[in-house]
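Asks: Coordinates for the following, if possible.
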Amino acid sequence: MTEKTINPVLKQVLELGPTLVFFLIYLRIKDDTYLIGGTEYSGFIVATLIFVPILLVAMGILWALTRQLSRMQMFTAFMVIFFGGLTAWFNDERFFKMKTTIVYGTFVVILGIGLLRGQSYLEWVMGEFLPMKSKGWMILTQRITAFFLFMAVLNEIVWRTMSTDAWVKIETFAFPIMLFAFLWGQIVALRRYLISPL
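Replies: As a prediction, the model looks like this:
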């Protein structure tokens, strides 16, 4: 099945929109408590439960329009559903906060295994989008693995030492900005390895 192209702005809205909606819902209901099935749930947990179907709908629309979802999108969606479910089942917001650590940690393990085998699994995932020499992919994979490890540790520090408010804001804005800035910086730094320079 061939991939269809869509407006890049619409694509960004579908990819980033659910997280922003979660943030706005959380801001609106963070101080409220909800009684569901005889159990009290905080605004954070209710916002998490609302976030899951919003994410799935956005991914469904993206699939319908492009006929493609990246492995990273599918993995992230699985983690959101799994840890969102645990958060609701145990009525414990820590599960959803740990999701970020586990996502980054999983990437560290997967990419690290590839590096130990002398391979860049990152090239396998992103090679068609970013044509680059193998040496460049190995350097980029090493750096991204180290960065993901840093992000996993940072998330643990943030959610364990800061308020839920602070974690939501950092998760929604700071982490994505840090990731974007890091990736852009690496593309610029590794331009000499690009087969078709950007």
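Asks: From here on, just use CA atoms for contacts and neighbour counts.
Replies: OK.
Asks: so after the longest helix anywhere in the chain, what's the next helix or strand?
Replies: Longest helix in the chain by number of residues (criterion: DSSP state H): helix 134-161. Counting by DSSP states H and E, the element after helix 134-161 in chain order, helix or strand, is helix 164-169.
Asks: pretty sure residue 148 is touching residue 109, no?
Replies: No: Residue 148 is not in contact with residue 109 according to Cα atoms under 8 Å; the separation is 9.9 Å.
Asks: out of those two, which sits in the busier spot?
Replies: Neighbour count, other Cα atoms under 10 Å: between residue 148 and residue 109, residue 148 has more, with 21 against 14.
Asks: Closest to the centroid, which residue in the protein?
Replies: Nearest to the mean C-alpha position of the chain, by Cα atoms, centre = their mean, lies residue 76 at 5.7 Å.
Asks: to compare against the first, here's another:
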Amino acid sequence: MEESVFERDPSDPAHKEVNPLLKLALELGPLMVFFFANARGEWLIERFPVLANIGEPIFIATALFMAATAIALSVSWILIRSLPIMPLISGIVVLVFGALTLWLHNDTFIKMKPTIVNTLFGVILLGGLYFGKSLLGYVFDSAFKLNAEGWRKLTMRWGIFFLFLAVLNEVIWRSFSTDFWVAFKVWGTMPITLLFTFAQMPLVMKYSLEQETPEKAASKDK
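Replies: All right, here's what the predicted structure looks like:
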């Protein structure tokens, strides 16, 4: 795959690694801002009366979520001169649907953002498999070195998982309160995703090129 500003080859001397804690903060920070602003919206309005012009806590949270997302992407670009493709796509959807939420004063748009993003990722990954491409390998190649079968299976699992998250988001926001939906994004979706990620480690280890020996490769072909 050709190098782009979105994903650079880690072996490139110009490539810069981000501190893991800083990377985690850049990825999860905007979501935590969203959760805090929604939970403490009234408190924020008391201290910053100008926020009352935006509306209810969910709209304040949306505005701050958009700002935090833009800041996180900007910091990532400044530090490593590249933008991870998945956070970039998610950020674009946040800004578009966040703008619609504030403009139309309808929180349905920001609630549908996870549905749109996860469906998009799921369809792209599974669609790539249909055409014989394990696209997840282009995203995680710097983290894992798997053989073709490993990437195919991992891509299939993540594609299905993204679609599961999309359906789950639809069920949650349509069935429960806004506060419950926001809390679930942080304390429900994140743990589920972490558990799923850890559950894939046996597959990653099994098909890792670094661990593979001729005997092991032969046993897989049987």
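Asks: TM between them?
Replies: Once superposed, the chains reach a TM-score of 0.90 (TM-score structural alignment, normalised by the length of the first structure), with 194 aligned residues with a Cα RMSD of 2.0 Å.
Asks: returning to that earlier point: can you classify the residue nearest to the centre of the first structure as helix, strand or coil?
Replies: helix (DSSP: H, G, I helix; E, B strand; the rest coil).
Asks: what's the nearest residue to it if we skip its chain neighbours?
Replies: residue 103 (7.2 Å; Cα to Cα, 6 or more residues apart in numbering).
Asks: ok, now residue 31 of the first structure?
Replies: Per Cα to Cα, 6+ apart, closest to residue 31 of the first structure is residue 43, 6.2 Å.
Asks: got the contact list for the one you found?
Replies: 26, 29, 30, 31, 32, 33, 34 (Cα atoms under 8 Å, 6 or more residues apart in numbering).
Asks: Alignment lookup: it to the second structure.
Replies: By TM-score structural alignment, residue 43 of the first structure lines up with residue 57 in the second structure.
Asks: And residue 56 of the first structure, by the same measure?
Replies: Under the alignment (TM-score structural alignment), residue 56 of the first structure pairs with residue 70 of the second structure.
Asks: Tell me how far that match lies from residue 96 of the second structure.
Replies: Note on residue 70 of the second structure: its distance to residue 96 of the second structure, by Cα to Cα, to the nearest Å, is 12 Å.
Asks: before we move on, what about residue 54 of the second structure?
Replies: 17 Å.
Asks: Who has more neighbours out of these two?
Replies: Neighbour tally, residue 54 of the second structure and residue 96, criterion other Cα under 10 Å: the higher count belongs to residue 54, 17 against 14.
Asks: Verify the stated contact: that one with residue 60.
Replies: Yes: using Cα under 8 Å, residue 54 of the second structure is in contact with residue 60, at 6.0 Å.
Asks: count of residues packed around residue 158 of the second structure?
Replies: Neighbour tally, residue 158 of the second structure, other Cα under 10 Å: 19.
Asks: what do we get in the first structure for it?
Replies: By TM-score structural alignment, residue 158 of the second structure lines up with residue 144.
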